[in-house]
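[1] Structure for the following, please:
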Amino acid sequence: MASLGEMAAGLAHEINNPLTIIQGFSERLLKMSEREELDAPRIERYSEKIYNTTKRINTMIQGLKVFSKNNKEVDLKLSKVSDIIEDTLSFCREKLKSSGIDLHIICDEKEEVYIMARPVEISQVILNLLNNAFDELQGSDELIHCWIKIETKQDEHFVYISVEDSGLGISDELKEKIFDPFFTTKEGSHGTGLGLSISSTIVKKHGGQFYLDNSVTTEFIIKLPRPKSDELKAAA
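    Below is the predicted model of the structure:
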């Protein structure tokens, strides 16, 4: 229930900003009509803004539909990592932007990265990491330039999806506890302590590993088996 509440709050925030844009440009069009100032270039510009903004909202709704599906019986399927990341960002991109957090997406430029996965579950893992990074950056008074980086890499056998933030890192003491169920560093009702534990379980069910990189910043890595050549041919 806590996860559902967090997702609902995030979606409400994401949709509120584009709705404000639509309302603003609609009001301008109405005023132009009332004054009979039918300036064709301005009408075209305002209409284009409204159209593009409704497309943004539609992308969020489609992402929500994907999240709402029951995936218990769904088999692993060949999935494009960039699509999974983009679907995930529809829930939090605006929140990060309005909070002054820079978002960097770094993908393999040589070839598209694929995994065999239940896309919704991997998206849930990434979303949890993004929300954790957001909470950490929002709660720090010592950081000036805040950023979150999502990076995908692959080698001969594995695909790596990392989520890193510019926070102050995690102490050695906490590193031993963060994957324990119900352990949380968030105050009050802001966290259940289940996010990283559930994320680890999801990744393991995909035949992969989920771990914290021992760097200065906070970087979590999702390591998944790279699809076999015959599986990749299906994407060609």
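[2] use CA for all of it now, contacts and neighbours both
    Noted.
[3] Counting residues, name the longest helix you see in this protein.
    helix 2-34 (DSSP state H).
[4] From the contact counts, what lies against the following helix or strand past that helix?
    Next along the chain after helix 2-34, taking DSSP states H and E as the criterion, comes helix 40-68. Packed against helix 40-68 by the contact rule (3 or more Cα pairs under 8 Å, 6 or more residues apart in numbering; DSSP states H and E) you find helix 2-34, helix 81-89.
[5] change it to 6 Å
    Applying 3 or more Cα pairs under 6 Å, 6 or more residues apart in numbering; DSSP states H and E, one finds that helix 40-68 contacts helix 2-34.
[6] Return the set of buried residues in the helix it packs on.
    Using 16 or more other Cα atoms under 10 Å as the test for burial, helix 2-34 gives 7, 10-11, 14-15, 17-18, 22, 25-26, 29.
[7] And this one, please, so the two structures can be compared:
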Amino acid sequence: MILIKLGGSVVTDKSKPMTSRPEVIDRLAMELSKIPGPKIIIHGGGSFGHIKAKQYALHTGFTDESQREGICQVQNDMRALNRLIEESLRKAGVPVASIPAGAIATFDNGALASFPSDVFQHYLDIGITPISFGDVVMDRSRGISICSGDDIMLKLAADLKAEICIFVTAVDGIFPTYPPAEGQGPLPEIGRDDAVAFTVKDADVTGSMQRKLKLMFDIANLGTKVQIVNGLVPGRLADALSGKFVIGTVVRGD
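    This next block holds a predicted model:
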């Protein structure tokens, strides 16, 4: 089974609220349609989720009544983006079923406590590709939390024993320094002990770049092949799914 994470920076323009990249989404859907076998697709929120989630401080838990509007808006906006991606996949011939994290996941004090991965397996068993996404979820201690697409990737990789996890991003892979120096290429592979200099001042509401990379290492430690590819370059996702060499970064386990 293959897990694919379509990053929010690929499927949306993160600099403009509620702005998708329909041409990119349609192309990625076509690339995914050419790969047989069971697969699960997860997508990020980009400008549909992160901006309002940060505006309403949803990552801090439910602390103020004004957040109610933010919870509803973010969940609605994420489902709007999900519908766009779903429709594109269906047009490309991929039968998909949406499983919103907000409907099935429970957190406790900011950590994933309950997530029924068997629901995804049931769809795979009948030949349907499940699709899910980062979402606002209920938290037993804090009221609400943000369940990121990366959280879902780790949980599904562990529970369903994914063979391959591909993170589709807007860059060529992991670079030795951030921001990358001019002319600098991505690291072909990276391990947990390899040094990467993070100097980026801003971080996603779902966590810093370091946290995202840590989740990838955790997935790699399960014995799953983890690869980062640039989804803005035509053909790279399809080549990676086919086992061909592509520019990108392979994340090694310990």
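[8] Can you calculate the TM-score here?
    With the length set by TM-score structural alignment, normalised by the length of the first structure, the two chains reach a TM-score of 0.26; 107 aligned residues with a Cα RMSD of 5.9 Å.
[9] follow-up on the earlier one: possible to save the buried residues of helix 2-34 of the first structure as a markdown table with distance to R45 of the first structure?
    Converted to a markdown table, these look like this (distance: Cα to Cα, whole Å):
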| residue | distance to R45 of the first structure |
| --- | --- |
| M7 | 33 |
| G10 | 29 |
| L11 | 27 |
| E14 | 23 |
| I15 | 21 |
| N17 | 19 |
| P18 | 16 |
| I22 | 12 |
| F25 | 9 |
| S26 | 12 |
| L29 | 10 |
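[10] Which helix or strand contains I51 of the second structure?
    With DSSP H and E as the criterion, I51 of the second structure is inside helix 50-55.
[11] end-to-end on stretch 240-251 of the second structure?
    In stretch 240-251 of the second structure, first residue to last residue: 14 Å (Cα to Cα, to the nearest Å).
[12] Please, where are all the helices along the second structure?
    Secondary structure of the second structure by DSSP H: the helices cover 8-11, 22-33, 50-55, 67-91, 101-104, 118-125, 149-160, 209-220, 236-241.
[13] To I42 of the second structure, which of those lies closest?
    With Cα to Cα as the criterion, I42 of the second structure lies closest to helix 149-160 of the helices of the second structure, at 6.2 Å.
[14] Buried residues of the closest one, list them for me.
    So for helix 149-160 of the second structure, counting by 16+ other Cα under 10 Å, buried means 149-158.
[15] Just name the most buried of the helices of the second structure.
    Sort the helices of the second structure by mean neighbour count, taking mean count of other Cα atoms under 10 Å, and helix 8-11 sits at the top with a mean of 26.
[16] quick one: F120 of the second structure and P22 of the second structure, what's the gap?
    Computed as Cα to Cα, the F120 of the second structure to P22 of the second structure distance reads 26 Å.
[17] wait, I meant L28 of the second structure
    Taken as Cα to Cα, the span from L28 of the second structure to P22 of the second structure is 10 Å.
[18] With D151 of the second structure instead?
    From D151 of the second structure across to P22 of the second structure, the span is 25 Å (Cα to Cα).
[19] Same check on D108 of the second structure?
    36 Å.
[20] now swap in V11 of the second structure and tell me
    For V11 of the second structure, the distance to P22 of the second structure (Cα to Cα) stands at 8 Å.
[21] What of K225 of the second structure?
    Distance, K225 of the second structure to P22 of the second structure, using Cα to Cα: 29 Å.
[22] out of the buried residues of helix 2-34 of the first structure, who's nearest I221 of the first structure?
    Of all the buried residues of helix 2-34 of the first structure, M7 has the smallest distance to I221 of the first structure: 22.1 Å, by Cα to Cα.
[23] and the closest one, what does it touch?
    The neighbourhood of M7 of the first structure, defined by Cα atoms under 6 Å, 6 or more residues apart in numbering, contains no residues.
[24] Please apply the same query to P130 of the second structure.
    40, 96-98, 120.
[25] and what of E14 of the first structure?
    E14 of the first structure sits next to E94 when contact means Cα under 6 Å, 6+ apart.
[26] how close does it get to V125 of the first structure?
    Per Cα to Cα, E14 of the first structure is found 19 Å from V125 of the first structure.
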